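>>> My questions are about this predicted structure, shown below with the sequence.
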Amino acid sequence: MKRRTFIGSSMAATAGLLATSKANAITNTEVQNNKFKGNINHSVCRWCYNTIPMEDFLQNLNELGITAIDLTGPDDWPIMKKYGIHASMCWGAGFGIEKGWNDAKLHEELIKDYVQMIPKVAEAGYTNLICFSGNRNGMNEEEGLKNSAKGLKQIMAVAEKHGVVIQMELLNSKVDHKDYMCDNVEWGVSLCNEIGSENFKLLYDIYHMQIMEGDIIRTIRDYHQYFGHYHTGGNPGRHEINETQELYYPAIMKAIVETGFKGYVAQEFIPSWEDKIAALKEGVTICDI
């Protein structure tokens, strides 16, 4: 399952920006000394660093003090365990972003797939498994909501039995994922209420929802009980989350902490720097409030 198809075309940055941002990371003593404050559980999405061999990447995470990775499957878990790295958001079930639970014709295969995958997640010691709504393809939101709830309800008993939380990601349909249905919090919250299980949550991607709705901090405060996980990313461009973009992540992280959230916040920006690990260092430091 391929997370993004636009990665290769999104890596450009100006030489001046590279130099300035890299200098910021190098002088950041908090990350260099691995002294995290303990208020945020830091994770990182593997696909953003997939040019780095997995074992090298895991060693880098150990050096940084980052203890978890998002978006990995069973093939990755043994080597992650070797390095003591947790799988904070698992994948490995379903058909990807464009074909999801809003399509009733896919329910039989989706249910079979998730029912097989949920116990694997639990047996490995993990608790989160991602899912997607799928694209609209001419379907209205009401029908998509009805279909999604009907299908997902049929795997909730298995998820509850194994202590696994199914999390549907909120993605933007304006820039990156044209026609994606779960592109707004109102629709996602309605789906949560329709399903009515604590084992179904929303993955609130800050980058995507900044594009679609903005008002990030108010949304977190008002709907945090529906959010089981968070992703970061700088807007515009989905690059570093520093002063080169419009979001102020320290305030966003403060709002998350104030809700009592105990899950993971995963860096999901595409590094534009030559030194990708230095960019990651800066990102986790910005979020370590």
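Looks like it came in fine. A quick note: this is a predicted structure, and the numbers were derived from the prediction, not measured. Numbering: from 1, shown residues only.

>>> Please make it C-alpha for all contacts and neighbour counts, starting now.
Noted.

>>> What segments of the stretch 101-250 of the chain are helices?
Per DSSP state H, counting those that start in this stretch, the stretch 101-250 of the chain has helices spanning 107-123, 141-162, 185-195, 206-212, 216-223, 249-258. These are given in chain order.

>>> can you give me the strands in this structure?
With DSSP state E as the definition, the chain shows strands at residue ranges 41-45, 68-72, 86-90, 128-131, 165-169, 200-205, 227-231, 264-267.

>>> and the ones you listed as TSV, adding mean neighbour count and distance to residue 289?
TSV is the format used below for the strands of the chain (neighbours: other Cα atoms under 10 Å; distance: least, Cα to Cα, whole Å):
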stretch	mean neighbour count	distance to residue 289
strand 41-45	24	11
strand 68-72	23	18
strand 86-90	25	20
strand 128-131	25	24
strand 165-169	25	24
strand 200-205	25	19
strand 227-231	23	15
strand 264-267	25	12
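
>>> circling back: mind putting the helices of the stretch 101-250 of the chain into CSV with mean neighbour count?
CSV is the format used below for these (neighbours: other Cα atoms under 10 Å):
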stretch, mean neighbour count
helix 107-123, 18
helix 141-162, 18
helix 185-195, 18
helix 206-212, 22
helix 216-223, 14
helix 249-258, 17
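
>>> between those helices, which one is nearest to residue 101?
Between residue 101 and the helices of the stretch 101-250 of the chain, the tightest spacing by Cα to Cα is seen for helix 141-162, at 4.7 Å.

>>> coming back round to it: of the helices of the stretch 101-250 of the chain, which approaches residue 42 most closely?
Closest to residue 42 of those is helix 249-258 (Cα to Cα; 11.2 Å).

>>> hold the first one in mind and look at this next one:
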Amino acid sequence: MGNKYSRRDALKTMVIGSGALSIGGVVSSFAAINFIDKNEAEKNSQKINHSVCRWCFQDIPLDNFAQQCAALGIRAIDLLKPSEWKTVEKYGLVCSMATDDFADVKNGFNNTENHEILQKNYKGLIDKASEHHIKNVIVFSGNRRGIDEKSGIKNCIAGLRPLLSYAENKNVNLVMELLNSKVDYPDYMCDNTEWGIALAEELDAPNFKLLFDIYHMQVMEGDIIATIKKHHKHINHFHTAGVPNRNEINDTQELNYAAIMKTIIETGFEGYVAHEFIPTYRNKMAGLQEVIQICNV
């Protein structure tokens, strides 16, 4: 995926690739998905707690999207801002990972100049999350900008430790995402599992966890199943997408998601698996339904 795809970009147009479903005519994403069986949610496996990242379906009104997600058996929506939480709660869904406009991939906790404003803003977000019984709030390392690995960890500890104490009293986790710096987020510091684990072990806080993005870590390091088995105690959230193009996780891409999901289940994982792919199907919700079926092992 190129840098043109970001969580802040509304996906206004989609190119229909060779892997797209052959569906006669353009099916509006705003329409109800009539192909879903009324008992679909009951049929879905309960071993995986499915979530989906909002930004990938930004062109579908949130109220409509939440209703359709609930019909698919999805339990949560990821990366929602406080103004959006009540909308999804109407349909029995929760926000599985909270964020807000100030949360910036490039400007994170590895730079001490960011600490004061980040701590102020995150305390406000933690308070709001706690009031809505939202467990997870996303944080970022920030870009390196010449900062070495050890200094980055030291700076993150200094910036995060006071917040972790505050968040623990509110029953909230701070979750740092692992992102690739090879394709999508050049210069991002927390771009490999070992760095994230080193930070987690130095912090030694029960409410600091990692968001293991399977797509990003496949791009950076591969060895997904072995890494999950080795480091699962520090992971409380997953993101999915196809590799190499960050689209649906079907047989057009290189990862065996059924095997990955089995591994996640075997570790005793009880958190959310949030699907974060760029839709290519004309009916985007059909693509999401397919992804859920693949992951229901």
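Received the coordinates, thanks. Quick caveat, the model's predicted, so the values are computed rather than measured.

>>> can you tell me which of the helices of the stretch 101-250 of structure 1 comes nearest to residue 40 of structure 1?
Of all those, the one in closest proximity to residue 40 of structure 1, counting by Cα to Cα, is helix 249-258 (7.2 Å).

>>> With structure 2 overlaid, report how far that closest one is off on average.
Once fitted to structure 2, helix 249-258 of structure 1 is off its aligned match by 0.3 Å on average (mean Cα distance after the TM-score superposition for structure 1).

>>> so how far is that helix from its chain's centroid?
With Cα atoms, centre = their mean, to the nearest Å as the basis, the distance from the averaged C-alpha position of helix 249-258 of structure 1 to the chain average is 16 Å.

>>> In structure 2, what stretch matches that helix?
With TM-score structural alignment applied, helix 249-258 of structure 1 matches the range 257-266 in structure 2.

>>> since we're on residue 20 of structure 1, how many residues are nearby?
Other residues lying near residue 20 of structure 1 total 11 when counted by other Cα atoms under 10 Å.

>>> Run a quick neighbour tally on the counterpart of residue 100 of structure 2 in structure 1.
With TM-score structural alignment as the matching criterion, the partner of residue 100 of structure 2 in structure 1 is residue 92. Taking other Cα under 10 Å as the neighbour definition, residue 92 of structure 1 ends up with a count of 20.

>>> got a list of what residue 92 of structure 1 touches?
By Cα atoms under 8 Å, 6 or more residues apart in numbering, the contact set of residue 92 of structure 1 is 1, 72-74, 117.

>>> State the distance from the most centrally placed residue in structure 2 to residue 225 of structure 2.
Centroid check for structure 2 by Cα atoms, centre = their mean gives residue 239 as the closest residue, at 4.4 Å. Distance, residue 239 of structure 2 to residue 225 of structure 2, using Cα to Cα, to the nearest Å: 14 Å.

>>> on that earlier part again, how close does the match of residue 100 of structure 2 sit to residue 145 of structure 1?
Residue 92 of structure 1 is 23 Å from residue 145 of structure 1, by Cα to Cα.

>>> again, but for residue 263 of structure 1
Residue 263 of structure 1 sits 26 Å away from residue 145 of structure 1 when distances are taken as Cα to Cα.

>>> Now render the helices of the stretch 101-250 of structure 1 as a markdown table, adding distance to residue 47 of structure 1.
Conversion of the helices of the stretch 101-250 of structure 1 to a markdown table gives the following (distance: least, Cα to Cα, whole Å):
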| stretch | distance to residue 47 of structure 1 |
| --- | --- |
| helix 107-123 | 19 |
| helix 141-162 | 26 |
| helix 185-195 | 24 |
| helix 206-212 | 16 |
| helix 216-223 | 24 |
| helix 249-258 | 21 |
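
>>> just so I know, which of the ones you listed lies nearest residue 86 of structure 1?
The minimum distance between residue 86 of structure 1 and the helices of the stretch 101-250 of structure 1 falls on helix 107-123, with 11.6 Å, by Cα to Cα.

>>> Give me the mean distance between the closest one and structure 2.
Helix 107-123 of structure 1 differs from its equivalent in structure 2 by a mean of 1.0 Å after superposition (mean Cα distance after the TM-score superposition for structure 1).

>>> Packing partners of that helix?
strand 128-131, helix 141-162 (3 or more Cα pairs under 8 Å, 6 or more residues apart in numbering; DSSP states H and E).

>>> Could you point out which of the ones you listed sits nearest residue 55 of structure 1?
strand 128-131 (22.6 Å).

>>> In structure 2, which residues correspond to that closest one?
Alignment of strand 128-131 of structure 1 against structure 2: residues 136-139, by TM-score structural alignment.

>>> what do you get for stretch 195-202 of structure 1?
Using TM-score structural alignment, the match for stretch 195-202 of structure 1 in structure 2 runs over residues 203-210.

>>> what does the matching stretch contact?
Counting by Cα under 8 Å, 6+ apart, stretch 203-210 of structure 2 makes contact with 157, 161, 164, 167-168, 172-178, 196, 200, 234-237, all of which sit outside it.

>>> Next: stretch 98-109 of structure 1.
With Cα under 8 Å, 6+ apart as the contact definition, stretch 98-109 of structure 1 has outside contacts at 94, 110, 131-136, 143-148, 151-152, 180.

>>> again, only this time at 10 Å
By Cα atoms under 10 Å, 6 or more residues apart in numbering, the surrounding residues in contact with stretch 98-109 of structure 1 are 93-95, 110-111, 113, 115, 131-137, 139, 141-152, 154, 168, 177-182.

>>> Residue 66 of structure 1 reaches residue 85, doesn't it?
Yes: the criterion here is Cα atoms under 10 Å, and residue 66 of structure 1 meets it with residue 85 at 8.0 Å.

>>> Spit out the residues that contact these two alike.
43, 58.

>>> How many residues are close by residue 23 of structure 2?
The number of residues packed around residue 23 of structure 2, counting by other Cα under 10 Å, is 10.
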